[in-house]
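In: the sequence and its predicted three-dimensional model are supplied below.
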Amino acid sequence: MDPMPEEQETRAAEPLTQWVQRIAHAVRAFDRRHPLPWDLTFTGFWVTAALIDYVGGGWENVARNKDVPASLLLTMSLGLSLPLLWRRTHPRAVLCAIAPMAIANAWSGAVLQAALLQLVIVYHIALRRPLRSLWWTTILVITPEFVTAARHSKKSWDEQVVPLLLSIALCAAIGITVRTRRDYTEALEDRARRLETERDQQARLAAAAERARIAREMHDIIGHNLSVITGLADGGRYAAARSPDRAAQALDAIAGTSRQALTELRRLLDVLREEDRPAADLTPQPALTDLDQLIDGVRKAGLPVSTTVHGTPAITPGRELTVYRVIQEALTNTLKHAGPGATSQIEMSYGDGGAVTVTVTDTGRGGDTDGTGGRGLPGMRDRTALYSGTLEAGPLPEGGWRVRLHLPEETPQ
């Protein structure tokens, strides 16, 4: 379907509008960086206009008194126009400097048109100063009109004062409008900057959380499997001299465990790739059904493990992963620190609403009490905190070590 004529006109007008906006933006940007050239140009224009009015005698067309000395006319022309150079930085001081010249202009009856330049100052006061300044500004600007009406009256005072009051109101309204627009634009720009900063902070936090998650998963995968491999290698070394068959079985178990670790590690590292693929689906997510395989591997490494289960597991996949990783880390620590001849026992109790309690005990020597020696216990506590659970880890009075995990019932959303 062909575009409507109105749409074609809009599309044709857009480049010109954008061009004008770019030019205006460039001019404003230059003015902010270098205000003096524009101030000199603006002031020079009005000084020239005031001098032309004085030299050319144009002021006589509206003068109430044509016998004003030339020196006074020159002084008033410069005094009413030259201070505009500082109108943006010191508008109130400029208005106070012009006021005596405006009163002298009204008293002498010259009625120079340069006196109307006070309206430019009114605009800048409305643009840059508190709005309450407009009260005394209006009084200061309107006073010469009362002087003219009292000393050189040709019209009623209201015919002279009311038009000037309307002009003052118009200039003030323009200044307030520009000021409101400027403040609104600055607020939008500030909000955009803050949103950009918050977005960058969110990205950094997300990246840090992802790095912590990957580091935790790599610790769980590599730490556990290396502990199993170490136990199998130690057992195979002792069995090599007496039972070559047992040594061969240990080597086969080491090879199987290594392949499993490499497979899980590759799947985890796939998450870091930038290619379009369902990376989340490839992330290793062990469940309770994988516990038997985990425990069999630990047993092959030489650690006797017994399990007791109370209730029927009915928990979410996230909780299953937490239970699996806590048991994995507890068994890994037992392999590392318990010493020869240690045994381990796992007791799992499932309640209503997804509640679960897991206790892993061993008869070994124990290890790092507060878990500051590595990522193991802090990682387990981080996982547990995700589900408002509690994790206790420490030595038993009669010897050995215990890790106890409790996840409360799930809160309905």
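Out: Now that the structure is in, tell me what you want to look at.
In: only C-alpha atoms from now on, for both contacts and neighbour counts.
Out: OK.
In: chain center to the longest helix that the chain contains, what's the gap?
Out: Once the chain is assigned using DSSP state H, the helix that runs over the most residues is helix 157-218. Helix 157-218 has its average C-alpha position 15 Å from the chain's average C-alpha position, going by CA atoms, centre = their mean, to the nearest Å.
In: adding another structure so you can compare the two:
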Amino acid sequence: MDLPFYDRINDTLRNIEADGLLKSERVLAGPQQAMVSVRSHDVLNLCANNYLGLAADPRVIAASVAAANRWGAGLASVRFICGTQEIHKTLEAAAAEYLGFEDSILFAAAFDANGAVFEPLLGAEDAIVSDSLNHASLIDGIRLSKARRYRFSNNDMADLDRVLAQARTEGARTILIVTDGVFSMDGTIANLGAIADLADRHGALTLVDDCHATGLLGPGGRGSLAYRGVEGRIDILTGTFGKALSGSMGGFVAARRSVIDLLRQRARPYLFSNALAPAICGAALAAIDIARGPDGDALRQRLERNTSRFRAGLQALGFELLPGEHPIVPVMLFDAHKAKHMADELLSLGIYVTSFSFPVVPHGLARIRTQMSAHFADDQIDHAINAFAQAGRTLEIIQ
């Protein structure tokens, strides 16, 4: 037993708590929906990625149960041994067709999809040009690749132009621009039109992580590519079924068929992880059908109205918000302790939110990241605004 090792672990935990950065789990006593039960109290959940409210939708649940009944609880195998069922191929085809790509490949999580995509496709002769605020899964996936790494300032097209020219001057064979479609902590939607133009100018490829856009942005909910009008101009898309498209789990990569074929041969999280459970596939298929149809249009319209109502209410109170139109609405508090106290005070008022601080966001940029859902009623949003007013005045954040 290495006692100094455990002493260091305990010291680190104490320091995390002293800095106001300790993250705790609150256990939900029921399904993920607008109102959730926490500590025997029903509270309004403003911190889920359940944008369309499909996580507890009866149609999605029924499809999940039906898939489990037909295909079993799981495969006990990776895909290439004996872990591929018809439902996996059906979901891959549905995701690709919905988002406008030739093919897609499933992973246990979107984190795995981003961890899998770079290493098989790019080598030491190539370059990856990554937005400085990209998701941690993209950062970790890029680290696994032997490609040279470059960064550009968040959503800064002049800086991207400069870095692309540098990568080309330094002899990169293939250049891949990598960006979130929506930056999850800020709610900023990437300037994909300008990115696609710069990719054309510099002869680069493009990859977009669209986890916070698929199902809720753009015509038919086809994501940030449709929202920015660049469908057909982006080479690789990664995404998830863990947010708007059922809220369950599982990720995917969509691209040209040859790219997907190579990932099936070389992507380690695909080769060495169990296949997605059939229930997850059934839920995702039902969610795609809802999202792309008239019910999806109605849900997105409601989501947009809810976002506008909530954002306007907080701004009128004097809270500092990051600008944007996405249903992610960050309330900036800057100090980690203050953000944590605000989250605790709101919970006591019936509003479930989480404070975000380092290392999830940079030092000095702590916040309450709120997220709207299509299933919130007007009176629930008004209740949330009133609770923010009361908590903000109690903690002297607003007047």
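Out: Structure's in. What do you need? Note that this is a predicted model, so its numbers are computed, not measured.
In: next, the TM-score between them, please.
Out: Once the chains are laid over each other, their TM-score by TM-score structural alignment, normalised by the length of the second structure reads 0.21; 133 aligned residues with a CA RMSD of 6.5 Å.
In: which residues touch Ile346 of the first structure?
Out: Counting by CA atoms under 8 Å, 6 or more residues apart in numbering, Ile346 of the first structure touches Val305, Ser306, Thr307, Thr308, Val358, Thr359, Val360, Thr361.
In: from the contact counts, what lies against the longest helix of the first structure?
Out: Here helix 157-218 of the first structure touches helix 118-128, helix 133-151, helix 244-269, going by 3 or more CA pairs under 8 Å, 6 or more residues apart in numbering; DSSP states H and E.
In: please enumerate residues in contact with the first one?
Out: In other words, helix 118-128 of the first structure. 80, 84, 87-88, 91-92, 94-95, 98, 131, 133-134, 137, 141, 167-168, 171-176, 178-179.
In: from those residues, list the buried ones, please.
Out: 80, 84, 87-88, 91-92, 94-95, 98, 134, 137, 141, 168, 171-176, 179 (16 or more other CA atoms under 10 Å).
In: quick one: buried residues of whichever helix or strand Ile142 of the second structure is part of?
Out: In the assignment (DSSP states H and E), Ile142 of the second structure maps to helix 136-144. Neighbour-count burial for helix 136-144 of the second structure, with 16+ other CA under 10 Å as criterion, is recorded at Ser137, Leu138, Ile139, Asp140, Gly141, Ile142.
In: pretty sure the last one contacts Phe111?
Out: Yep, that's Ile142 of the second structure we're talking about. No. Ile142 of the second structure lies out of contact with Phe111 (CA atoms under 8 Å); the separation is 11.9 Å.
In: off-centre distance for the helix or strand containing Glu14 of the first structure?
Out: If you go by DSSP H and E, Glu14 of the first structure is part of helix 5-33. Distance of helix 5-33 of the first structure from the chain centroid (CA atoms, centre = their mean) equals 30 Å.
In: next helix or strand past that helix?
Out: Next along the chain after helix 5-33 of the first structure, with elements defined by DSSP H and E, is helix 35-56.
In: contacts only, for Gly256 of the first structure.
Out: Applying CA under 8 Å, 6+ apart, no residues contact Gly256 of the first structure.
In: state the distance from it to Val326 of the first structure.
Out: 23 Å (CA to CA, to the nearest Å).
In: stretch 207-226 of the first structure: end-to-end distance?
Out: End residues of stretch 207-226 of the first structure are separated by 27 Å (CA to CA).
In: contact partners of that stretch?
Out: In contact with stretch 207-226 of the first structure (CA under 8 Å, 6+ apart) are residues 257-258, 261, 264-265, 268, 325, 328-329, 331-332, 375-376, 379.
In: closest to Gly44 of the first structure among the residues you listed?
Out: Leu268 (72.1 Å; CA to CA).
In: surely the closest one touches Leu282?
Out: Yes. Assessed by CA under 8 Å, Leu268 of the first structure is found in contact with Leu282 at 7.2 Å.
In: out of these two, which sits in the busier spot?
Out: The neighbour comparison of Leu268 of the first structure against Leu282 (other CA atoms under 10 Å) goes to Leu268, with 21 against 15.
In: can you tell me how far the more buried one is from Gln328 of the first structure?
Out: Following CA to CA, the distance that separates Leu268 of the first structure from Gln328 of the first structure is 17 Å.
In: you'd agree Ser306 of the first structure is in a helix?
Out: No. Looking at Ser306 of the first structure with DSSP: H, G, I helix; E, B strand; the rest coil, it is strand, so not inside a helix.
In: before we move on, what SS does the residue nearest to it when sequence neighbours are not counted have?
Out: Nearest residue to Ser306 of the first structure, sequence neighbours excluded (CA to CA, 6 or more residues apart in numbering): Gln345, at 4.8 Å. Three-state assignment for Gln345 of the first structure (three-state DSSP): strand.
In: I'd say Thr308 of the first structure and Met348 touch.
Out: Yes. Look at Thr308 of the first structure against Met348 with CA under 8 Å: they come within range, at 6.2 Å.
In: now the helices for the stretch 51-200 of the second structure?
Out: Per DSSP state H, counting those that start in this stretch, the stretch 51-200 of the second structure carries helices over the ranges 58-71, 79-82, 86-99, 110-116, 136-144, 157-169, 192-202.
In: so for Ala287 of the second structure, which of those sits nearest?
Out: Proximity to Ala287 of the second structure (CA to CA) singles out helix 58-71 among the helices of the stretch 51-200 of the second structure, at 6.3 Å.
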